[in-house]
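Participant: give the three-dimensional model of this entry:
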Amino acid sequence: MLKVRTRDIYEKFSLELVAGEEGIDRPITTSDLSRPGIELAGFFDYYPAERIQLLGMTELSFFEQLSDEARITRMDELCTDITPAIIITRGLEVPQELIDAAERESVPILRTKFKTTRFSGNLTNFLESKLAPTTAVHGVLVDIYGVGVLITGKSGVGKSETALELVKRGHRLVADDCVEIRQEDQDTLVGTSPELIEHLLEIRGLGIINVMTLFGAGAVRTSKQITLNIDLELWDQDKQYDRLGLDEEKMKIIDSEVPKLTVPVRPGRNLAVIIEVAAMNFRLKRMGVNAAQQFTDRLSDVIHEKAIQDED
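Facilitator: The predicted structure is shown next:
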């Protein structure tokens, strides 16, 4: 599915359209940008035509030193049928040769007043966000003490009810039922809610409630990085559950892995409190405090000392 067109960056950054209006809906397929300095010198063997091209002070100053024939040839080669746009930075004057070539090939020529380095950074961040790999997961995403907790489990296990209790305890809901996830970096997963169900919770027996209306704007947020997965499952008396917290499971989402905890559900267990404490304990572990490991180390020391005493 097409995610970004040239029109999107034109509107996002309030750019000036100088030429090539017919190509304003061209697709943008990569977040990589190109500053075609070596191409203006005549080397087009590896020209990345599918990228947005940025022309700043350096490129245009060099271009002015070329002969009239070379100026026309370079701009003809710069404008291809797959080039999404050519952007002139610093509000510099657009060469007439570029305008003529862009009109022939319908390549949008845009202009911004920002400096090249600053604008390229902002544009790259925008494109990486829009072009990031995405997926959707059935679950609930809640911000608990700054930890993005993705609560998963089979339908009817109590995910939404647990999220409601967490919201009542002062935490913030990001998404219920369907969590849209995009991978913005190698190990950075950001979850959001589909626009249709944003701020809504479905509670069986009550129906759909609007969390922001009931609890205020501080009870919701639009997105959150996912750092912990808690999987709720019905209690299985034949299954051995981790009682120390030393086992480390992982949940793979797209190309990233998130720490996973499996919490059994049975009557009388306060899931909201358990998940809240799990988030706090996760923060402690990231700060270097691992209670389970400390207990294991102390136990090993006691056993070792006991063995020495027995030998004596």
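Participant: all contacts plus neighbour counts: C-alpha atoms, from now on.
Facilitator: Noted.
Participant: for residue 156, helix, strand, or coil?
Facilitator: Three-state call for residue 156 (DSSP: H, G, I helix; E, B strand; the rest coil): coil.
Participant: revised request: answer the last question for residue 53.
Facilitator: Residue 53 ends up strand, using three-state DSSP.
Participant: quick one, strands of the stretch 51-200 of the chain?
Facilitator: For the stretch 51-200 of the chain, the strands defined by DSSP state E, counting those that start in this stretch cover 52-55, 86-88, 109-111, 134-138, 140-144, 147-153, 172-175, 178-185, 188-192, 200-203.
Participant: tell me what the last one is packed against?
Facilitator: With contacts taken as 3 or more CA pairs under 8 Å, 6 or more residues apart in numbering; DSSP states H and E, strand 200-203 sits against helix 159-168, strand 207-210.
Participant: now with 6 Å?
Facilitator: In terms of contacts (3 or more CA pairs under 6 Å, 6 or more residues apart in numbering; DSSP states H and E), strand 200-203 is packed against strand 207-210.
Participant: the second one too?
Facilitator: Contacts of strand 86-88 with other secondary structure elements, assessed using 3+ CA pairs under 6 Å, 6+ apart, are made with strand 52-55, strand 109-111.
Participant: wait, which of the ones you listed is closest to residue 152?
Facilitator: Nearest to residue 152 among the helices and strands packed on strand 86-88 is strand 52-55 (39.7 Å), distances taken as CA to CA.
Participant: please provide the structure for the following sequence as well, for comparison with the first:
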Amino acid sequence: MKAIEVSELAAQFSLEVLAGVDQLDRKIMKARAYRPGLEFVGYFEFFPQEHIQILGKKEITYLHSLSENERNHHIGNIVKYHPPCFVVTAGQEGLKYLTKYCDQEGIPLLRTNVATAQFLGMLDAYLLKTLAPEISIHGICLNVSGIGILLRGKSGIGKSETAHTLIRRGSRLVADDIVVLKKLSSRTLLGTHNEKTKEFLALRSIGLINVVRLYGRQAFQDETRIVLDIELTKWRDNELNNDLELEPKFTEYMGVQIPHIEIQLQPGRDVAGLIEAAANNWYLKQQGYSALEEFMKRLEVE
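Facilitator: Below is the predicted model of the structure:
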């Protein structure tokens, strides 16, 4: 299972360390933060102790309203579960009692000036992507007309040349050669690069090019949601399907099914144009439009 250290979290969000400075190597393994509520009144039946604990204005105001003995009792009950860290939001002060207990138990206590709701949104998004299960596959990842596409095929089939044509037409490169796929949910797959190949595209007979230097910042983006898996294959006579609507096929990555399209290559075929058409057609289908249904309705009218 993937994990990050509390020190990485502190650096990512410029968090102030109030306690547990020698415990910043503690591991964070859960992708959602938690705001304790019922735990302050002693109910710990479903307490997610492995999650980051967020203390916003509501929680801190409640603790301030208690007597010293009550406050010590409630804080003592929570820290004994040793969550990875506490984060106090909205720059709240008067936290000596929290600092004392966190130092005693070796739990990092961090603080941000960002409002609670805003910080929770940023934190959960960061953790979800950072801790997501991932695999690396061979291929090219592109964003075509706002649609994330995984372009695959055997070495030398023409993936890079096709990608280059698409980039010149306005598409964006995400990753070449090694594509990192992250599973954000049972239906969401994110494609990104491995940092080393960022912005680079390898073209046979030309060599390595930097698409940002050649075509500008708009030629690249860091990540995209993958919604189409397109495979380039060699031409096979009498095997090119010409049905009005093809039976849907899927490729599965880490349990996430992605619509799959095979495009056979032959001199003269506008492969880049076909990929653009596939992307735009997928988008129309998501909006509820079917070209086949419209065509059949026209036939009925006649």
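Participant: and the TM-score between these chains?
Facilitator: The TM-score (TM-score structural alignment, normalised by the length of the second structure) is 0.89; 302 aligned residues with a CA RMSD of 2.4 Å.
Participant: what's the burial count for residue 283 of the second structure?
Facilitator: 16 (other CA atoms under 10 Å).
Participant: which helix or which strand is home to it?
Facilitator: Assigned by DSSP states H and E, residue 283 of the second structure belongs to helix 271-286.
Participant: please state the offset of that helix from the chain centre?
Facilitator: Offset of helix 271-286 of the second structure from its chain centre (CA atoms, centre = their mean, to the nearest Å): 23 Å.
Participant: and that helix, which residues are buried?
Facilitator: When burial is assessed from 16 or more other CA atoms under 10 Å, helix 271-286 of the second structure yields the following buried residues: 271, 272, 275, 276, 278, 279, 280, 282, 283.
Participant: just give the closest residue to the last one, not the sequence neighbours.
Facilitator: Once its chain neighbours are removed from consideration, residue 283 of the second structure has its nearest residue in residue 147; the separation is 7.7 Å (CA to CA, 6 or more residues apart in numbering).
Participant: how big's the offset between the helix holding residue 283 of the second structure and the first structure?
Facilitator: Here helix 271-286 of the second structure, set against the first structure after superposition, deviates by a mean of 2.2 Å using mean CA distance after the TM-score superposition for the first structure.
Participant: that older thread, save the helices and strands packed on strand 86-88 of the first structure as CSV, and put in distance to residue 28 of the first structure and mean neighbour count too.
Facilitator: Below are those laid out as CSV (distance: least, CA to CA, whole Å; neighbours: other CA atoms under 10 Å):
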stretch, distance to residue 28 of the first structure, mean neighbour count
strand 52-55, 8, 22
strand 109-111, 15, 25
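Participant: look up how far residue 74 of the second structure lies from the nearest residue in space to residue 77 of the second structure that is not next to it in sequence.
Facilitator: With CA to CA, 6+ apart as the criterion, residue 77 of the second structure has its nearest non-adjacent residue at 7.5 Å, and that residue is residue 42. Going from residue 42 of the second structure to residue 74 of the second structure by CA to CA, to the nearest Å gives 7 Å.
Participant: next one: residue 18 of the second structure
Facilitator: Distance from residue 18 of the second structure to residue 74 of the second structure, by CA to CA: 20 Å.
Participant: looking at the two, which is more packed in?
Facilitator: Legend: neighbour count by other CA under 10 Å for residue 18 of the second structure and residue 74, higher for residue 18 (20 against 16).
Participant: that one touches residue 108, doesn't it?
Facilitator: No - using CA atoms under 6 Å, residue 18 of the second structure makes no contact with residue 108, being 7.5 Å away.
Participant: still on that earlier bit, in TSV: the helices and strands packed on strand 86-88 of the first structure, plus distance to residue 192 of the first structure.
Facilitator: Shown next, in TSV, are these (distance: least, CA to CA, whole Å):
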stretch	distance to residue 192 of the first structure
strand 52-55	28
strand 109-111	31
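Participant: can you tell which of those strands is closest to residue 229 of the first structure?
Facilitator: Counting by CA to CA, residue 229 of the first structure lies closest to strand 52-55 out of these; the figure is 37.5 Å.
Participant: tell me where the first structure has helices.
Facilitator: Counting by DSSP state H, the first structure has helices at residues 6-12, 37-40, 57-64, 68-78, 96-105, 116-131, 159-168, 211-215, 271-286, 291-311.
Participant: quick check: which of those is buried the most?
Facilitator: Comparing those by mean neighbour count (mean count of other CA atoms under 10 Å), helix 159-168 ranks first with a mean of 20.
Participant: so how far is it off the chain centroid?
Facilitator: Helix 159-168 of the first structure has its average C-alpha position 24 Å from the chain's average C-alpha position, going by CA atoms, centre = their mean.
Participant: over to stretch 37-57 of the first structure?
Facilitator: Averaged C-alpha coordinates place stretch 37-57 of the first structure at 29 Å from its chain's average position (CA atoms, centre = their mean).
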